[in-house]
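Visitor: My questions concern the predicted model and sequence given below.
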Amino acid sequence: MKTLPRLLLIGLGVVCLAGAGWGIYSLKNRQVAPVAPVVTGIGVPGTEAFPATFFPERYEKFSANACRQCHEESFQEWLPSDHAHANRPVMMSMDLPAFLPAREIKVPGESFLFSEEAEKFWMTVTRDSGEQQRYALDGVIAVTPLRQYLAKLRGGRWQTTSVAYDPAADEWFDVFAGDERQPGEWGHWSGQGMNWNANCAWCHMTEYRKNFDIETDSYHTTWMEQGVSCMQCHVGMEEHVANATESYSPPVQTLSARRIMENCASCHSRRDQFTPDTFVAGDIYHQHFGLSLPDQPGLYYPDGQILDEDYVYASFLMSPMGHAGVTCLDCHNPHSGKTILPFENNNLCMRCHDTGLDGATIIDPVAHSHHGPDSTGNRCVECHMPETPYMQRDPRRDHGFLLPDPLMTAELGIPNACQRCHSDETTEWAIEWTEKWYGDKLAEKPQRKRARALAAAYAGDPAAVGQLLGLAADEPNHAWRATYTGLLGSYIPEREVMAYLDKALKDDSSMVRARAVRALAPMQQAQPVIEPMLKDPSRNVRIAAEQAYAGWGESIPDPDAAKEWQTYLEFQADRVSGAFMLADQDIRDGNNERAAKLIGQAVALDPASPEVLRQGAIMYSRIGDNASAEQLLQQALEEAPRLAVLHYSLALLYAGDGRLQEAIPLLENTVLLDPQFYRAWYNLALARTKLEDWQGAKDALDKAAPAFGNDPGWLQTRMIVERRLATQR
């Protein structure tokens, strides 16, 4: 019995930002039973279902309420903030207006009824089929501009509702705006994509531990305090509080401005998470997280403007401000989160750009913007920090501080700030004015070169190689260097690219080194240069090297690195890719029983995805369970009957079991759906030779020739087929 080709597993891109993990200490040894209600820092009492804390003794010492005793001013700044309200139990005074009177909202496939009964809040979901379920809503994320409530499902899962409440408009709305999502799908409100434990909670809580248990497929989640409070951001709190009753209490340990910003970035970034919720204030960001950059298509526009939800940090690192040393606290109050000066009248920006503080360019807003005082076009943020709405009603400002460039709109479809305001004007009109006012400046800045190079790379254009190498050679910004490095991986093994990547492995930036490792990882012959990276001082780089070994199907030679990789895999096991990667390792270790369990868990997280079903089938075939593999592939074909690779995969499974009569029609379907699927043509030729269909085999070999014409196996098969045909003439 043969198996399907081994799956090459790729890394875990974080789709929903705040990934979390299960604790590395034993679940049996933790005393984390729910406690009696405690009042949170913002005055919300906890409940048995959704307690304010799991650790009352620690809460008493280190909660925001405890700090308030000495730090009333800071507490009052924090109290109305988004951080304070990031997560809380529901309460009648704040939440009743959303539920009384009861309101119903219809979305594709189902309707939601939100109501209050006996001082409890309820969500009743009715499917179009008539199936109905009722859920208690015990927690809520955020306060404004929208609130998402939390419903508890099986296995300790808290799910965020896809219908959110807008307190300003006093209405419920669909955050997916009419996109029909079916139960069982990853992105449905009840699916893993909307799971609070894995995707939201770490950035909305204080001292959060996800604690996912692989064996029971359940969460044993804990937290010290709901919302983002003092302990999440300050260092040395234990010593500070311990001495608070003495005659002298040392001040809380201070950090460098850069390290403080990395603490903010632990949440305000789109990233992969390497460690099981062990990041604490003062830690180095790249020891715990892998930052997403524009080398991943679909996250940013080619010039670096935000496209998908990117959560600020990467944009800021790539910006001239971030590169110049500006940090979060230069603009934001650390306790309120608000700007330290108003930005609506440019006071915030002019704090530096009116005085030349720290070398900032001195700017006259009217002369610079060519818009009159107090006009929208005169506001710095409207041109350099345009807003993009997410979740329908949550506008977020771009922190890339880019230049509006309508020429790139015309060339590459990149939006420009000019037409966000002047929506009635044409792109040509905007180009005329920006060229008149800023033409020389726009031409000399690297922004256009970057946009053109990234657009070419996204399109797979060979011309991108020279552009990316040229930019990388002169790029002082490590985030942009890392971006170019990641994109150059698509052009291996070109000689110049290989030379650049060899140099990039020695770059000062761990982001660049990590991307160089990932770029080289598909080539197992790069193992001699990747192996030393297992001992790199940055976990960001080590994880990339460890992942390379997993992709090669080889054991990691360094024991510490192997242990680190195992921790990472177990932490990510509640994600599809994480469960598959851990199953892959179990298969290589001979632990087929747990591998089968993990494959099943992975598929259950996204059972409507044809690709997840196909990958699950490949994994099942590797442990000899071809019956389960066949079942998944048949299920995938029901979901996507015109996806050629599904027909191909099932054909290989049948061929491996000696079922050629069933495999050949599937291979024929494959090439009918995708005539350039050369591997399928080649396999079809081989299958036809088994049945002595020599003319059919020759026809299929001819179709495979563009990809296999110089392959020794193809040449030998062709010779045999032609010899057989000659004897029949």
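Guide: Received, thanks.
Visitor: C-alpha from now on. contacts and neighbour counts both.
Guide: Fine.
Visitor: where along the stretch 601-729 of the chain do the helices fall?
Guide: 610-622, 626-639, 644-656, 660-673, 678-690, 694-708, 712-728 (DSSP state H, counting those that start in this stretch).
Visitor: I'd like those helices laid out as CSV, including distance to D364.
Guide: Shown next, in CSV, are those (distance: least, C-alpha to C-alpha, whole Å):
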stretch, distance to D364
helix 610-622, 55
helix 626-639, 59
helix 644-656, 59
helix 660-673, 61
helix 678-690, 62
helix 694-708, 61
helix 712-728, 70
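Visitor: Could you save those as CSV and add columns showing distance to E110 and mean neighbour count?
Guide: Shown next, in CSV, are the helices of the stretch 601-729 of the chain (distance: least, C-alpha to C-alpha, whole Å; neighbours: other C-alpha atoms under 10 Å):
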stretch, distance to E110, mean neighbour count
helix 610-622, 23, 25
helix 626-639, 20, 20
helix 644-656, 30, 24
helix 660-673, 34, 20
helix 678-690, 41, 22
helix 694-708, 48, 19
helix 712-728, 53, 14
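Visitor: Relative to D303, which of these is closest?
Guide: Closest approach to D303 among these is made by helix 610-622 (30.8 Å; C-alpha to C-alpha).
Visitor: Show me what the closest one is packed against.
Guide: Contacts defined by 3 or more C-alpha pairs under 8 Å, 6 or more residues apart in numbering; DSSP states H and E place helix 610-622 against helix 576-588, helix 592-605, helix 626-639, helix 644-656.
Visitor: Give the buried residues for the second one.
Guide: Residues of helix 592-605 classed as buried under the neighbour-count rule (16 or more other C-alpha atoms under 10 Å) are N592, R594, A595, A596, L598, I599, G600, Q601, A602, V603, A604, L605.
Visitor: OK, contacts around the first one?
Guide: Under the criterion of C-alpha atoms under 8 Å, 6 or more residues apart in numbering, the neighbours of N592 are D586, I623.
Visitor: quick one: it from N243, how far?
Guide: Counting by C-alpha to C-alpha, to the nearest Å, the gap from N592 to N243 is 54 Å.
Visitor: End to end on stretch 320-339, go ahead and measure it.
Guide: Its start and end residues considered, stretch 320-339 measures 19 Å (C-alpha to C-alpha).
Visitor: what's in contact with it?
Guide: Stretch 320-339 is contacted from outside by 74-75, 77-83, 257-258, 261, 264, 316-317, 340-341, 348, 400-401, 477, using C-alpha under 8 Å, 6+ apart.
Visitor: Now list the buried members of those residues.
Guide: Neighbour-count burial (16+ other C-alpha under 10 Å) applied to the contacts of stretch 320-339 gives 74-75, 77-79, 81-83, 258, 261, 264, 316-317, 341, 348, 400-401, 477.
Visitor: here's the one I want to compare it with:
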Amino acid sequence: MAVLAAIVVVALGGLGSLFVVRDESGVSRALRAQTATASPNYVGSEVCAGCHHAQAAGWQTSQHKHAMQHASTAYVLGDFENASFDYHDVRSRFFTRDGKFFVETDGPDGRLAIFEVKYTFGIDPLQQYLIEFPDGRIQALSIAWDSRPKDQGGQRWFHLYPDEQIKHDDVLHWTKLNQNWNFMCAECHSTGVQKNYDAANDRFRTTWTEISVGCEACHGRGSQHVDWARSQESWFARDKDPRKGLAVLLNERDGVTWQHDPKTGNPQRSITPATTRREVETCGLCHARRGQFSEEWVPGEPLSDTHTVSLLARGLYHADGQMRDEVYNYGSFKQSRMFAAGVTCSDCHEPHTAKLRAPGGGVCLQCHASEKYDVASHTHHDGATPKVTCAACHMPVSTYMIIDKRHDHSLRIPRPDLSVKLGTPNACNDCHTDKSAQWAADAVAHWHGPARKGFQDYAEAFQASWTNRPDAAALLELVAASPTAPAIARASALSEMQSRVSPGNIELARKGLIDPDPLVRIGALDMIDGLPGNRNWSLVSPLLSDSSRGVRIRAVSVLAAVPTANQPSSDRTAFDRAAAEFVAAQKFNSDRPEARTSLGTFYVRRGLTSAAEEEYKAALRLSSQYAPGAINLSDLYRQLGRNEDGERVLRTTIQISRPDAGLHHALGLTLIREKRPDDALAEFRTATELEPGRSHYAYVYGVALHSSGRMDESMTALKENLSRHPGDRETLLALVAYSRDAGDIGTALEYAEQLSRIAPNDREITRLTGDLRARSKR
């Protein structure tokens, strides 16, 4: 769970102060002071407020205005009257001195120290506090203020990790990498942020043009709009720019009406919506689970141009697409029937106050006929107290950061039947906690019929993929090929098929690579990433010049292993250009071990082993506990014949990190190469115990047992793995081979037939099954 306060309202931006001096013509002096500019610059919300009074007044009351502020009595909500808070063995104290705010708490070395609070962060339902360090890092304190009223449990200090002790050497400690504002928070809590990380000296010089979320955070740099407004004063030099000098016109609702279909009672948009929406992409900048790789974001453009958007991945979402981890609103909303119908953020939220356009269910009844939906025959909760709202059933709440309740924006119908089958949550049992999911499923079926399945119908496919079921590939193919599935679901299905590519489904990748949504094109690239680059070249190379930077850098990473000499000469310029973009994207995030590791892997694929080694080492300097950096560096040493160095790296990281199955698995492989099978077995066993859900770890452990002559233990381990993952191909292949070698042809044939059902078009498996069937008849 991310621990940094996020704005939890959807909005399109704001405008600043109401009080701007105006001259005789009625135009603000601040506006007149702006000079014409060839390229747009930031002007500040105060300038915007000179003309846009109503919008500015609304923004002043919004959470956007309070997203971040200087720590002062006007903005600090917490108790700094020498208040104390105990967290395990640390007693923190909050106090003021000379008009400034301070906290005494455990610092980066674990000792008590005094730190000045420089900034407030957020306002409701909690407020965090930011502390600046001499190297330019700004860190978010993990002790936060509960700003809710006292009768709701608020007006108290609390810790964001109450159930575990986060010590100073933990990556989650407030002074460490994963609580860093410069990378994790700045872009979405301030306007015009430039991170300015100095990789050579490991320092930040982060700047902003406005400390909170102002007008230009959503509308873009405003100087050209100011120039346009100035030109309107002149009858002979009036600028006729239809965009009024703005980076984007957020006008997708203009001229749109919603008309009720008399047959269904459901609303229908008068204008067909675009594939990607300017408003949704603009709000998605901060209301999405995503990672920034460029500061060249332009409002209204697809978010994938400058950010890596998280798909419906295991651990982030439930199998049916409901939010699980802190994914915010973008990925959920893009799954919804509302998004498919053309609903956009400001249909429901007033963009400057960021409040609902109508209270409670009234916002839904703007379009949905009350005589059909606001009646007992629909809700089946007549007389309930408090009244059951639309959101209670269709936008269930999850709590993040201990007290921050957020609605799921996928706007789905309750599916307790899926809870029974797959274990996903449902809105019914959120309230009826004393009842079973089956009870709720029976009630819904009684009210609405057994075939009421809703818009999002991909739960079983993702559940099958995440549990490695035999039918996973077939179910994912249906989602990827569906003309009605949300684009983010199709992208996610394609990405999940990476380990399941076959001649029978490669056409889905071809179609995905030319999909109008860049997210789907990226998902298709994920799908074929495991194939040899020379086989992929004709498929992927056109995307080296894709309109989306996110697609281009994903494409070049897929093709990175193809040597320059083997690349068609006509494609080399595009490849080099995309490769430069990829490198720049990683270097932009050179303050993060993830980016340094990603760049190292790219260099390995390009054959630049020295550069790769330096990137992996840099990743571990940034975070000595970063397991992927250690694993990749160890694997590089394997390629270079330096297994002892690889072992040293892994053991060092294991010693200082939380238990990590991947580290132990990688160490086991290293020890096998060093011809130390007994030591390797212990590591493989630990990996399997730490992460039993990872079938590959158990498979390798079973194979290692067999290689050590422990045949019975090997078969037991593999059979247990197969019971947990009945569709795991490599486990089945091992069981086929070991059963056959032991002379148990009948059992080998049974496993082979299981494989055939999983991969009916695989020629090798068909041949293997045929051979075993022939031998069984002898």
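Guide: All right, it came through fine. None of these values were measured; they are calculated from a predicted model.
Visitor: Show me the contacts of stretch 320-339 of structure 1 that map onto strands.
Guide: Under the assignment DSSP state E, those contribute nothing to strands.
Visitor: Tell me where the stretch 201-350 of structure 1 has strands.
Guide: 205-206, 212-213, 218-219, 225-226, 271-273, 289-291 (DSSP state E, counting those that start in this stretch).
Visitor: Kindly compare burial across those and name the winner.
Guide: Of the strands of the stretch 201-350 of structure 1, the one with the most neighbours on average (mean count of other C-alpha atoms under 10 Å) is strand 225-226, at a mean of 30.
Visitor: Contacts for that strand next, please.
Guide: Here strand 225-226 of structure 1 makes contact (C-alpha under 8 Å, 6+ apart) with T40, A52, T53, Y59, S63, A86, N87, R88, H204, M205, T206, E207.
Visitor: Read off where that strand ends up in structure 2.
Guide: Using TM-score structural alignment, strand 225-226 of structure 1 corresponds to residues 210-211 of structure 2.
Visitor: ok, now stretch 142-152 of structure 1?
Guide: Under TM-score structural alignment, the alignment places stretch 142-152 of structure 1 onto residues 122-132 of structure 2.
Visitor: now what about that stretch, what contacts it?
Guide: Applying C-alpha under 8 Å, 6+ apart, the external contacts of stretch 122-132 of structure 2 come out as 4-7, 63, 66-68, 77-78, 115-121, 138-148, 181, 403-404.
Visitor: about what we covered before: Throw the strands of the stretch 201-350 of structure 1 into JSON lines and include distance to P706 of structure 1, thanks.
Guide: Shown next, in JSON lines, are the strands of the stretch 201-350 of structure 1 (distance: least, C-alpha to C-alpha, whole Å):
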{"stretch": "strand 205-206", "distance to P706 of structure 1": "56"}
{"stretch": "strand 212-213", "distance to P706 of structure 1": "48"}
{"stretch": "strand 218-219", "distance to P706 of structure 1": "50"}
{"stretch": "strand 225-226", "distance to P706 of structure 1": "60"}
{"stretch": "strand 271-273", "distance to P706 of structure 1": "39"}
{"stretch": "strand 289-291", "distance to P706 of structure 1": "39"}
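Visitor: picking up where we left off before, turn the helices and strands packed on helix 610-622 of structure 1 into a markdown table, including distance to I664 of structure 1.
Guide: Output for these, formatted as a markdown table (distance: least, C-alpha to C-alpha, whole Å):
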| stretch | distance to I664 of structure 1 |
| --- | --- |
| helix 576-588 | 29 |
| helix 592-605 | 27 |
| helix 626-639 | 16 |
| helix 644-656 | 7 |
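Visitor: Tell me where the stretch 451-600 of structure 1 has helices.
Guide: Using DSSP H, counting those that start in this stretch, the helices of the stretch 451-600 of structure 1 run over 464-473, 478-488, 495-504, 510-520, 527-530, 539-552, 559-571, 576-588, 592-605.
Visitor: what about the second one, how far off from structure 2?
Guide: Mean deviation of helix 478-488 of structure 1 relative to structure 2 after superposition (mean C-alpha distance after the TM-score superposition for structure 1): 2.0 Å.
Visitor: What range does that helix cover in structure 2?
Guide: Under TM-score structural alignment, helix 478-488 of structure 1 corresponds to residues 487-497 of structure 2.
Visitor: just the shortest one next, same as before
Guide: Mapped onto structure 2 using TM-score structural alignment, helix 527-530 of structure 1 spans residues 537-540.
Visitor: Would you mind listing the buried residues in that stretch?
Guide: Quick answer for stretch 537-540 of structure 2 (16+ other C-alpha under 10 Å): W537, L539, V540.
Visitor: how close does the second one sit to F582 of structure 2?
Guide: L539 of structure 2 sits 19 Å away from F582 of structure 2, going by C-alpha to C-alpha.
Visitor: try the first one
Guide: Applying C-alpha to C-alpha, the value for W537 of structure 2 to F582 of structure 2 is 18 Å.
Visitor: One more: the last one?
Guide: In this structure, V540 of structure 2 and F582 of structure 2 are separated by 15 Å, where distance is defined by C-alpha to C-alpha.
Visitor: between the buried residues of stretch 537-540 of structure 2, which is nearest A427 of structure 2?
Guide: For these, the nearest to A427 of structure 2 is V540 (42.2 Å; C-alpha to C-alpha).
Visitor: Pull the distance from stretch 281-298 of structure 2 to the chain's centre.
Guide: On the basis of C-alpha atoms, centre = their mean, to the nearest Å, stretch 281-298 of structure 2 sits 11 Å off its chain's mean C-alpha point.
Visitor: How about stretch 212-230 of structure 1?
Guide: For stretch 212-230 of structure 1, the distance to the chain centre is 20 Å (C-alpha atoms, centre = their mean).
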